[in-house]
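Can you look at this prediction? I've put the sequence above it.
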Amino acid sequence: MNILEVTSSILFFFFFFFSFSYLATSTESCKNSVCSSNSPGIHFPFRIQSRQPESCGYPGFDLSCNNATQTVLLNLPYSGQFIVQGIDYTTQQIWINDPKNCLPKQLLSLNLSGSPFKGVYHQEFSFFNCSSGLLKDQLTPIICLSDSNHTIFATSSRRVAALLLSACKFITNVSVPVQWPFYEQILSSDLNDDLWLTWDEPSGCGKCESRGGQCGFKTNSSHEIVCSNVPHQSVPEWSGKSKKSPHEGSGNADGESPDYGRRMSSRQTLGHI
């Protein structure tokens, strides 16, 4: 073997070695991260902006940490910041609440446009402004919106709404994202329960998670999404889908993410962006 052949072989070896290393590192470098020991684990499609590179998250899924309260924050473009209470990566659901402890105030101007999220289910509530003391013993007031002169109520009952309409000032109707569909009308609520949201894009990652895999971009510079670290006995079958921007798609569950420390045993391609 002459010098030229030896040199070519060495160059090919290094090219192959570094290409493979780069591929493996890119799909496995985005480890699970947390803001505190009590906060939910964060990984693809989400990322913590100050702790994980841009390639570790999908557009529209950026989160931040509030170091003072040790909470995870999600910023919705037209509705402001919310605390992330939990994320279910398998069923692609996230539940959020108001960091200022007055979720009904946020609901009055809730707008999910410009984000990849939508409600898991929705329940329509009518808001009313009543004189202080009126029906306070019969209905649940929204304390954080009420004062000494006025009491705010929210109801999904048409019967109660008709009653309040005759004695109070109607404010607005709000479609509230909820965890389960309500088959019975709610007489009144303080509406402080978490909002349940879901996302559709990137699709397929929930299936990857359910089989113990890790969803993410194939490389730091690639727009191809792959499912890595899937045990051989449960390799998922996926069809590719194109990535949408948060403005094109709206986004689709509760639980902890699988262990991201496992070595990659297989990789399944999900699609290209």
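Thanks, I have it.

Please count neighbours and contacts with C-alpha atoms only from this point.
Will do.

mind listing the strands for the chain?
For the chain, the strands defined by DSSP state E cover 47-48, 62-66, 71-76, 80-88, 93-97, 117-119, 121-131, 150-155, 169-178, 195-199, 214-217, 225-228, 267-271.

any chance you could map the helices in this structure?
3-28, 103-107, 158-167, 205-210 (DSSP state H).

Figure out which of those is closest to Cys35.
helix 3-28 (20.1 Å; Cα to Cα).

how far off strand 267-271 does that closest one point, in degrees?
Orientation check (axes from the mean of the first three to the mean of the last three Cα atoms, to 10 degrees): helix 3-28 against strand 267-271 gives 70 degrees.

so what's the residue nearest to Thr90 when sequence neighbours are not counted up against?
Among residues not flanking Thr90 along the chain, Gly206 sits closest, at 4.1 Å (Cα to Cα, 6 or more residues apart in numbering). The contact partners of Gly206, taken as Cα atoms under 8 Å, 6 or more residues apart in numbering, are 89-92.

looking at those residues, which has the most residues close by?
Across the contacts of Gly206, the neighbour count under other Cα atoms under 10 Å reaches its highest value at Tyr89, namely 28 neighbours.

Quick check: it vs Leu197, distance?
To Leu197, Tyr89 is 12 Å away according to Cα to Cα, to the nearest Å.

hang on, the earlier thing: I'd like the strands of the chain as TSV, with distance to Gln138 and mean neighbour count appended.
Converted to TSV, those look like this (distance: least, Cα to Cα, whole Å; neighbours: other Cα atoms under 10 Å):
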stretch	distance to Gln138	mean neighbour count
strand 47-48	44	26
strand 62-66	39	19
strand 71-76	35	21
strand 80-88	31	21
strand 93-97	26	23
strand 117-119	30	23
strand 121-131	13	20
strand 150-155	11	25
strand 169-178	18	17
strand 195-199	25	24
strand 214-217	50	30
strand 225-228	53	27
strand 267-271	53	21
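
try it against this one:
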Amino acid sequence: MKRGKAFSCSLLNYFLLITTVSSAAVDDNRTCGQSSCGKVTNVSHPFRLKDDPQNCGDPSYELACENNITVLSLLPGRNYHVESINYNNFTIRLVDPGISGEDCSTLPRYSYFGTNLQQLSYDGIQEREAYFRNGSTSGTEYVTLFYNVVFLECSNPVRDDPRYVDTAPCIKEDHHVYAVFGDLAVVELRDGCRVKLFAAASALMSPDQNCSYAEIHRTLNYGFELSWLKGACEHKCNSSMHYACSIDQTAQSSLTLTCVEEKIHGLGCYTSLLQKECGNNL
């Protein structure tokens, strides 16, 4: 879990107006009820199913219902199964359709790279701020929602690195197949090994602890979480204005959004938590 400081920049004067709004409140789409598909029974704004009325939900967060399974297409041809949607912390949990919880020999269908998210409406990291009653903050906390699972094919066995978890007897191939839970630097790649595929999994365990392949596969079967905080902020904080947005995690029951309006006079530069680009005439 990494910590940092939210920042903004300007060339001239600015002031802040802080307004806190509940994450559970939904202002638009009041005529739209919740949609359901299979195990996911709470599809509501900003999400929508393809067959929902046009005024319901945001097209950027459209889901499909296929064979009674809720599906999210992250990229063309890459359809992940939706396990749950959490409106309290702005996350959606996905599972690769190639993974079967009852069969440890199953592998992810898609090779996942986190950089793919840069062009999408989702993030793998959330920014959360803890606010005191007097309005001051204790800083921003960056929460990592998932970790990499790297599958490797090796011509020789690797016995001196506990991070290389042997997938046998689950995966039986002519060469040795290992799984590494967490990031793997290039210098940590052993001779005779090559990357077979990348997968994503939310942590049911620490990447630093030793684990069995059964535990790694169980984590893959649980899936990985993505944040749709960007969409929630744009909806609550009026994306036509210059707003920054973060999560106030002071409340224990559910997280709330905090909108910060910045009014800048003259030419200036503004960088929000949503990574909006700086520009002129703000």
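Ah, there it is. All values reported here derive from a predicted model rather than from experimental measurement.

quick one: TM-score?
For this chain pair, the superposition-based TM-score is 0.52 by TM-score structural alignment, normalised by the length of the first structure; 189 aligned residues with a Cα RMSD of 4.6 Å.

one step back: comparing the helices of the first structure, which comes out most buried?
Ranked by mean neighbour count, those are led by helix 205-210 with a mean of 22 (mean count of other Cα atoms under 10 Å).

and Thr36 of the first structure, how many neighbours does it have?
Careful, residue 36 of the first structure is Ser and not Thr. 15.

Next one: the closest residue to Glu209 of the first structure other than its chain neighbours relative to Pro177 of the first structure, how far apart?
For Glu209 of the first structure, ignoring the flanking residues on the chain, the nearest one in space by Cα to Cα, 6+ apart is Thr90 at 5.4 Å. Distance from Thr90 of the first structure to Pro177 of the first structure, counting by Cα to Cα: 19 Å.

which one in the second structure is aligned with Asn75 of the first structure?
In the second structure, the residue matched to Asn75 of the first structure (TM-score structural alignment) is Ser73.

I'd like to know how far its match sits from Met205 of the second structure.
With Cα to Cα as the criterion, Ser73 of the second structure and Met205 of the second structure are 27 Å apart.

one step back: can you tell me how far the nearest residue to the match of Asn75 of the first structure once chain neighbours are set aside sits from Thr137 of the second structure?
Nearest residue to Ser73 of the second structure in three dimensions, chain neighbours excluded: Asn79, at 4.3 Å (Cα to Cα, 6+ apart). Distance of Asn79 of the second structure to Thr137 of the second structure, computed by Cα to Cα: 39 Å.

what's the answer for Gly77 of the second structure, then?
43 Å.

Which of these two has more residues huddled nearby?
For Gly77 of the second structure and Thr137, the more surrounded residue by other Cα under 10 Å is Thr137, and the numbers stand at 13 against 8.

That one against Ser246, yeah?
No - the pair Thr137 of the second structure / Ser246 is not scored as a contact, 11.4 Å apart, by Cα atoms under 8 Å.

any common contacting residues for these two?
In terms of Cα under 8 Å, 6+ apart, Thr137 of the second structure and Ser246 are both contacted by the residues Glu129.

re earlier: mind putting the helices of the first structure into TSV with distance to Pro53 of the first structure?
Output for the helices of the first structure, formatted as TSV (distance: least, Cα to Cα, whole Å):
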stretch	distance to Pro53 of the first structure
helix 3-28	11
helix 103-107	30
helix 158-167	49
helix 205-210	19
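
Out of those helices, flag the one nearest Leu187 of the first structure.
Short answer: helix 158-167, nearest of these by Cα to Cα, at 6.4 Å.

Once you drop chain neighbours, what's closest to the most centrally placed residue in the first structure?
With distances taken as Cα atoms, centre = their mean, Ile94 lies nearest the centre of the first structure, 4.1 Å away. Spatial nearest neighbour of Ile94 of the first structure, chain neighbours left out: Ile87 (4.4 Å); criterion: Cα to Cα, 6+ apart.

Let me see the contact set for the residue mapped onto that neighbour from the second structure.
Taking TM-score structural alignment, the alignment pairs Ile87 of the first structure with Ile85 from the second structure. For Ile85 of the second structure, the contacting residues are 40, 42-43, 91-93, by Cα under 8 Å, 6+ apart.

Could you dump the residues you listed into a markdown table with distance to Ser121 of the second structure added?
Below are the contacts of Ile85 of the second structure laid out as a markdown table (distance: Cα to Cα, whole Å):
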| residue | distance to Ser121 of the second structure |
| --- | --- |
| Val40 | 20 |
| Asn42 | 19 |
| Val43 | 17 |
| Thr91 | 12 |
| Ile92 | 12 |
| Arg93 | 14 |
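
closest to His235 of the second structure among those?
Thr91 (15.5 Å).

Give me the distance between that closest one and Leu16 of the second structure.
28 Å.

likewise Val186 of the second structure?
In terms of Cα to Cα, Val186 of the second structure sits 44 Å off from Leu16 of the second structure.

Translate Lys150 of the first structure into the numbering of the second structure.
Slight slip there: residue 150 of the first structure is His, not Lys. Checking TM-score structural alignment: His150 of the first structure goes with His175.

My read is that Asn86 of the second structure contacts Ile92, right?
Yes - the pair Asn86 of the second structure / Ile92 is scored as a contact, 6.1 Å apart, by Cα under 8 Å.

And Leu152 of the second structure, what's its match in the first structure?
Using TM-score structural alignment, Leu152 of the second structure pairs with Phe128 in the first structure.

hang on, isn't Pro46 of the second structure packed against Tyr61?
Yes - under the criterion of Cα under 8 Å, Pro46 of the second structure makes contact with Tyr61 at 6.3 Å.

His176 of the second structure contacts Ser155, doesn't it?
Yes - if you go by Cα under 8 Å, His176 of the second structure and Ser155 touch, sitting 6.3 Å apart.

Fine by me, thanks again.
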